[in-house]
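Colleague: How does the following fold in three dimensions:
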Amino acid sequence: MSIKRVFIANRGEIARRIALGARTLGIESAAIYSGDAPPAFLEGLVHRFIQVPEENPALYLNAELMVQFAQQSECDAVHPGFGFLSENARFANLVEEAGLTWVGPTACSIAEMASKAEARDIAKAHQVPVVPGIERLPISEDGSHLKIVRDFARQHGFPILLKAAMGGGGKGMRVVRADEEVEEAIRRAQSEAINAFGDGTLIVERYLEYPRHVEVQIFGDSHGHVLALGDRDCSVQRRHQKIIEEAPAPGLSADTRARMHEAAIRLARAVSYRSAGTVEFLVDWSPEQRTKAEQQFYFLEMNTRLQVEHPVTEQIFNEDLVAWQFRVANGETIKDRMHQTPIGHSIELRLYAEDTRNKFLPAPGPVHGFLPYHGPGIRWEAGIDPIDEVTPRFDPMMGKLVATGADRTQAIQRLIHSLTHTVLAIPTSNIPFLLAVLHHEAFAASIPTTRFIDEHLAELNEWLDTRQQKQQKTAERILQKIEQRDKPRSQETPGVLELTRDIFQKESRLTDLEMHLPHVQQVAVPHRFRNRLAVLGRGLIFEQGHRQSFCFCQARYQGHRLTWVGLDGLPYWREEKPDDVLASGRSSAQSADICAPVPGKVVKVLVKTGDNVKERQIVAILESMKMEFEVQASRSGCIDEVLVATGQQVQADELLARWRVAAP
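Modeller: Sure thing, here's the model as predicted:
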């Protein structure tokens, strides 16, 4: 019996992607929303909606409720997307027990690969190479586990890696480089693993100093057929989480690629795998290994779900992996039906609301305007509306930009072109940082390892500072010219923006700066943001014989009037604030106080009133978006008062403690 309607047990850009894949096969879809109306990016794609009072992680982690929603919306199948319950064997079983079709691997396959420790055992049993390690670290009250770890480090040498046995995404992961770091690293890794996955079991491994993160896309059906649909490189990461992925993985020898694909297929067959999945490997990219025909690689984990980065594989193989998930769930075979030869090169960028200058911490907040650029080889996977909000309740990824070209160089150039022509007016994002990476020779002309960002962070920031300053005067003149025109005005009927017309007359001049605006975009305003206005557009500058494009956004938000200009992909702002609106962030009175860098829960307070603290001393630990963040003292001083307690929820910039700065 074929699937007629699928319930999407997820949100954001992956919900949109699943709905699109279902539509190609004539399958209807149902999804969740909160507020007055569904998000605009799902309108016209999703046939039925379930309205909830509020979206939060607990909602999407409630297996029974998800099944109830599927039945309520008269669906006969469930697709979990990625994250949340996508790799939860119990959820898969509940779906099938309710008489619904589970669009994904079997519950048995999910369970066998759920624990990294058990997955390592299965990998070793089927001749898949693994990094030397301890599969399950027994945490004991008498501290005997510390001796086990230290003995392992003495045998294999520091650094070593601690990671959560039941999860991924960098959560519960710590690199330990010295004996004195072992105890605290174990405590932190276990705490983060419990918060993220509900299980504090850890794995200990030898840490590779020059690793690449390469994964193989596998696909299986219920008839016993398994294929390897190429490979992807995901080495450019921050906080052990990917931000750039590309396919095929560059630089692998033909022998290494073949052995890696064969290993991935063996592992998939060992657990009777069906649907889309990924087998992840670490490749030793040390100078003495990278030039060998038989480059060394080691099993990392298996993701029993669709990956965030699946679009790059789809692009080079010309296959719809989501549609194939539905076909396989309907009992179809993949034998002799999927493309096996990749064509071209594809790269994906993850767009985050995060502060790249502050340890890549999440920076949720308003999206004043979003107008993506579309061109040859460009694909967007967006999870935000033209006017929207990035909530602190979920991962701060706003979407993904994918560029495909004949080769890697063309794909990079298309990414740069698209980013510089895209309006994404948000207080803080990683777009400028991604542009710096794309321009950096160590990325464009060579093959990065997972150390890329750590090794080149200072150079990337310097490139951004230099470029930002070089364009500052031009940007200020553009901002001034835009502000001299009409401001966004209020309107009686919410839902559609009234555009400011004739923003620039063609060939109008500003001293030696000539510019005009051939493209202005009218966008629908989601009902939940009906009190916000924005005008979005793209224009051209002709200055001293040089032609340069720019983007702009004029917006009104909570009484503020903002003008944003994107010049070569770098953002420039001006803001008008009414007298009764306070500036966001820390006030001058708080500059010597200790504040929360992100919204979240206080996991631990490490100081008390009267304590003397040193510069960079950790004073508290916060948990936000399932990650732990250290709050450090910016200077030496004395704690006057601690204002929070363990378990308390705090907002970004909320005072955690008052202190006196030590005299120089």
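Colleague: CA only for contacts and neighbour counts going forward, please
Modeller: Noted.
Colleague: neighbours around D512, how many?
Modeller: Burial of D512 is recorded as 8 neighbouring residues (other C-alpha atoms under 10 Å).
Colleague: which non-adjacent residue is nearest it?
Modeller: In space, and not counting its chain neighbours, D512 is closest to E543: 6.3 Å by C-alpha to C-alpha, 6 or more residues apart in numbering.
Colleague: Was I right to think the one you found contacts L513?
Modeller: Yes. With contact defined as C-alpha atoms under 8 Å, E543 and L513 form a contacting pair (5.0 Å).
Colleague: And the strands in the stretch 51-200 of the chain?
Modeller: 77-79, 101-102, 133-137, 160-164, 174-176 (DSSP state E, counting those that start in this stretch).
Colleague: Just put those in TSV and tack on mean neighbour count.
Modeller: TSV is the format used below for the strands of the stretch 51-200 of the chain (neighbours: other C-alpha atoms under 10 Å):
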stretch	mean neighbour count
strand 77-79	26
strand 101-102	23
strand 133-137	19
strand 160-164	25
strand 174-176	20
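Colleague: could I get those as CSV with distance to H560?
Modeller: Converted to CSV, the strands of the stretch 51-200 of the chain look like this (distance: least, C-alpha to C-alpha, whole Å):
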stretch, distance to H560
strand 77-79, 41
strand 101-102, 47
strand 133-137, 53
strand 160-164, 44
strand 174-176, 42
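Colleague: Of all the ones you listed, which one is nearest F394?
Modeller: strand 77-79 (19.4 Å; C-alpha to C-alpha).
Colleague: let's see this one next to it:
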Amino acid sequence: MFTKILIANRGEIACRVAATARRMGVRTVAVYSDADANAKHVAACDEAVHIGGSAPKDSYLRWERILEAARQTGAEAIHPGYGFLSENEDFANACAAAGLVFIGPPASAIRAMGLKAESKQLMEKAQVPLVPGYHGAGQDPSMLHQEADRIGYPVLIKASAGGGGKGMRLVEKSQDFAAALESCKREAINSFGNDAVLIEKYVLRPRHIEIQVFGDTHGNCVYLFERDCSVQRRHQKVLEEAPAPGMTEALRKKMGEAAVAAAKAVNYVGAGTVEFIVEQPGGYDQPDAMQFYFMEMNTRLQVEHPVTEAITGEDLVAWQLLVAAGQPLPKPQSALKIIGHAIEARICAENPENNFLPATGSLNVYRKPDCTSFAIGDVRVDDGVREGDAISPFYDSMIAKLIVHGDDRAQALARLDAALQQTHIVGLATNVQFLRQVVKSKAFATAKLDTALIERERAVLFGQDAVGRQLAIAAAVAATLEQEKTTQTADPFSQRDGWSMYGRSQRYFQFAYQGVELAATLAYAQGGAPAQLSVTEVGAQAAGEAQTLQWRALGAGGLDLQLGAQRCSVQVYVQGEAVTVFTPAGSAQLTEVDLLAHAGDSGTEGGRLTAPMPGKVVSFAVQAGDSVTKGQPLAVMEAMKMEHTIAAPADGVVQELLYAPGDQVAEGAELIRITSAVAA
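Modeller: Next up is the predicted model:
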């Protein structure tokens, strides 16, 4: 076994590898960029080496600096994690040339499986089922268009060197193909340095089911069963679970053996994932009719590997280290069993209500589930951040992975919702509430799964108010009054407790909640006790219904709150005017407006179109003087390794482009000035 390894990655995977290595008595070396100087993974390792600037191309993708760090620290092997250099054959070869063990497959396997088109040709020879499509080397745009027309729409254009949902476009009709191809190639060259694409028939009602495989240098290869990764947004996974719901033993064996055949075809060593697209021609309730097709092989550990660990009881990172050290697989196929059910939720810094736009900011509050309230092993959090850390625009938007295990799927679902309820993040937008909506939706709960689930269930997943404005404002008012108690003096005339010598007194508040301005009136009973709260939209003619409000402080922002007949425990975090309320049903964000502080503020920004997040301007689709219509694409930005199209919010005329392609811009920076358009 190794005595010291270098982890050529960051975030939660670097922390995970460091933890396993420590249990095995192996010392670890972290590498870090400028942005990660104080990151959790740096503290998790025994040593750390600075390798460059914040952008990946200046640090985590500079493998010559990583190799030098390994040489300086005396590391014997390099664990690449996932992403960055984990599937880079040149890096694997460079490790070997430097006398270092690459903890992953041989470079030949990475090369064979790294290009989607070539790998599918290889799988065809190995008799692994393939989706109908074009996987050839020719890349002439007109020829590719003809192939798409031949295959029949809808089709998927996929970057041959791609992964993680990048460089992928769905095309539903022929006239949209050219624009989609251009966008796909641009994203592919930026992400992978290779703009070659392949085209495949888009499978209707598709499920994404992948098989975890593991090979060693002794010729052994096993599969550790399947994971269902069908719940996706923008072709990226949101929830993953194992085993796949509805999987029959016959289909599991057939898919597992096909995955092993795929791995053996390239003499695979280490952890890998063979991904299949599964068609459901008989509908969701007829698993016997399911047909599977090879999509690709990821020649690395996957983000979702913890669910496989949960149902098998195996540490896959430990397996990686053992196999890389030349030892045989710890177990044969016959000794591997499925135990219970596991689900992983990816907690990301993003705004689901705004097309999952990535978010940046600080983790002002980061509270994880109380694992002591669950049995040991039932709940696990893999992360690479701590409270107070910043989520930057340089890397992936994932904050943490929340993994739960249960005796069956129903129990795992209940534990996942309970753990998500206990996950409190304040300071930037996240998808935690959206994940709860998915978990509680009938489609997911009853395993009506396909990759279009999120789009198909938009009506129940988006625009939901889980808390309700009455309860959210009641919690904010109670929290404000509790906070004021800590600053009050002994002077009775300075107290803000509603006491009045004669009759009743009232206290007024103003809030912004889900884009609506609301006025709240708290009417005190004689003697100063809070009596009733009413909430009315600003400018409304009729007053809102008044409800009795009572609460008891529980400490650290917690309140036992009763509004009318409704009683629940809430947690309230107040940061300036921003108020975040967590309840058993979900969370809500609102703004408590300080009217004096905002006196004189302008009510509109006119015709400014601003960047919705920090990132790089990729291109503009318009020029000064062009007339535009509402919804028309105006510009493309890149942030957190994804492209985002910015559209016109209303009809208007372009006055000026304020940046050039390639420019880095801050969130809120004015990009385009247009007349007769509302603010972006």
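Colleague: what touches both of E543 and L513 of the first structure?
Modeller: Shared contacts of E543 of the first structure and L513 (C-alpha atoms under 8 Å, 6 or more residues apart in numbering): none.
Colleague: residue contacts, the residue nearest to D512 of the first structure?
Modeller: Residues near E543 of the first structure by C-alpha under 8 Å, 6+ apart: 512-514.
Colleague: same check, this time on A31 of the first structure
Modeller: 7-11, 15, 46, 48-50.
Colleague: element containing it, please.
Modeller: Using DSSP states H and E, the element containing A31 of the first structure is strand 28-34.
Colleague: Give me the mean distance between that strand and the second structure.
Modeller: Superposing on the second structure places strand 28-34 of the first structure at an average distance of 2.0 Å from its equivalents, by mean C-alpha distance after the TM-score superposition for the first structure.
Colleague: what does stretch 229-236 of the first structure give?
Modeller: Mean deviation for stretch 229-236 of the first structure: 0.5 Å (mean C-alpha distance after the TM-score superposition for the first structure).
Colleague: okay, and that stretch goes to which residues in the second structure?
Modeller: Mapped onto the second structure using TM-score structural alignment, stretch 229-236 of the first structure covers residues 224-231.
Colleague: what's the matching stretch in contact with?
Modeller: 206-214, 237-245, 252, 256, 307-308, 312, 336, 338, 449-454.
Colleague: Kindly reformat the contacts of E543 of the first structure as a markdown table and extend each row with distance to K608 of the first structure.
Modeller: Converted to a markdown table, those look like this (distance: C-alpha to C-alpha, whole Å):
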| residue | distance to K608 of the first structure |
| --- | --- |
| D512 | 60 |
| L513 | 58 |
| E514 | 60 |
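Colleague: Just the closest of these to F152 of the first structure, please.
Modeller: Of these, the one sitting nearest to F152 of the first structure (C-alpha to C-alpha) turns out to be L513, at 65.5 Å.
Colleague: Alignment lookup: the closest one to the second structure.
Modeller: Match for L513 of the first structure (TM-score structural alignment): Q550.
Colleague: Thought P530 was touching that match, still the case?
Modeller: Yes. Between Q550 of the second structure and P530 there is a contact under C-alpha under 8 Å: 6.9 Å.
Colleague: more crowded one of the two?
Modeller: Set Q550 of the second structure next to P530 and count neighbours by other C-alpha under 10 Å: P530 wins out with 22 against 19.
Colleague: Stretch 536-554 of the first structure: how far from the chain's middle?
Modeller: The chain centroid and the centroid of stretch 536-554 of the first structure are separated by 30 Å under C-alpha atoms, centre = their mean, to the nearest Å.
Colleague: Repeat that for stretch 386-404 of the first structure.
Modeller: On C-alpha atoms, centre = their mean, the centre of stretch 386-404 of the first structure falls 8 Å from that of its chain.
Colleague: From the opening residue of it to its closing one, how far?
Modeller: 24 Å (C-alpha to C-alpha, to the nearest Å).
Colleague: Then stretch 58-65 of the first structure?
Modeller: Stretch 58-65 of the first structure: ends 10 Å apart by C-alpha to C-alpha.
Colleague: which residues are contacting that stretch?
Modeller: By C-alpha under 8 Å, 6+ apart, stretch 58-65 of the first structure touches 9-10, 66, 84-85, 91, 94.
Colleague: so what's the closest residue to P105 of the second structure other than its chain neighbours up against?
Modeller: Nearest non-adjacent residue to P105 of the second structure, counting by C-alpha to C-alpha, 6+ apart: V269, 4.7 Å away. The contact partners of V269 of the second structure, taken as C-alpha under 8 Å, 6+ apart, are 104-106, 214-217, 323.
Colleague: just checking, D560 of the second structure is part of a strand?
Modeller: Yes. According to DSSP: H, G, I helix; E, B strand; the rest coil, D560 of the second structure belongs to a strand.
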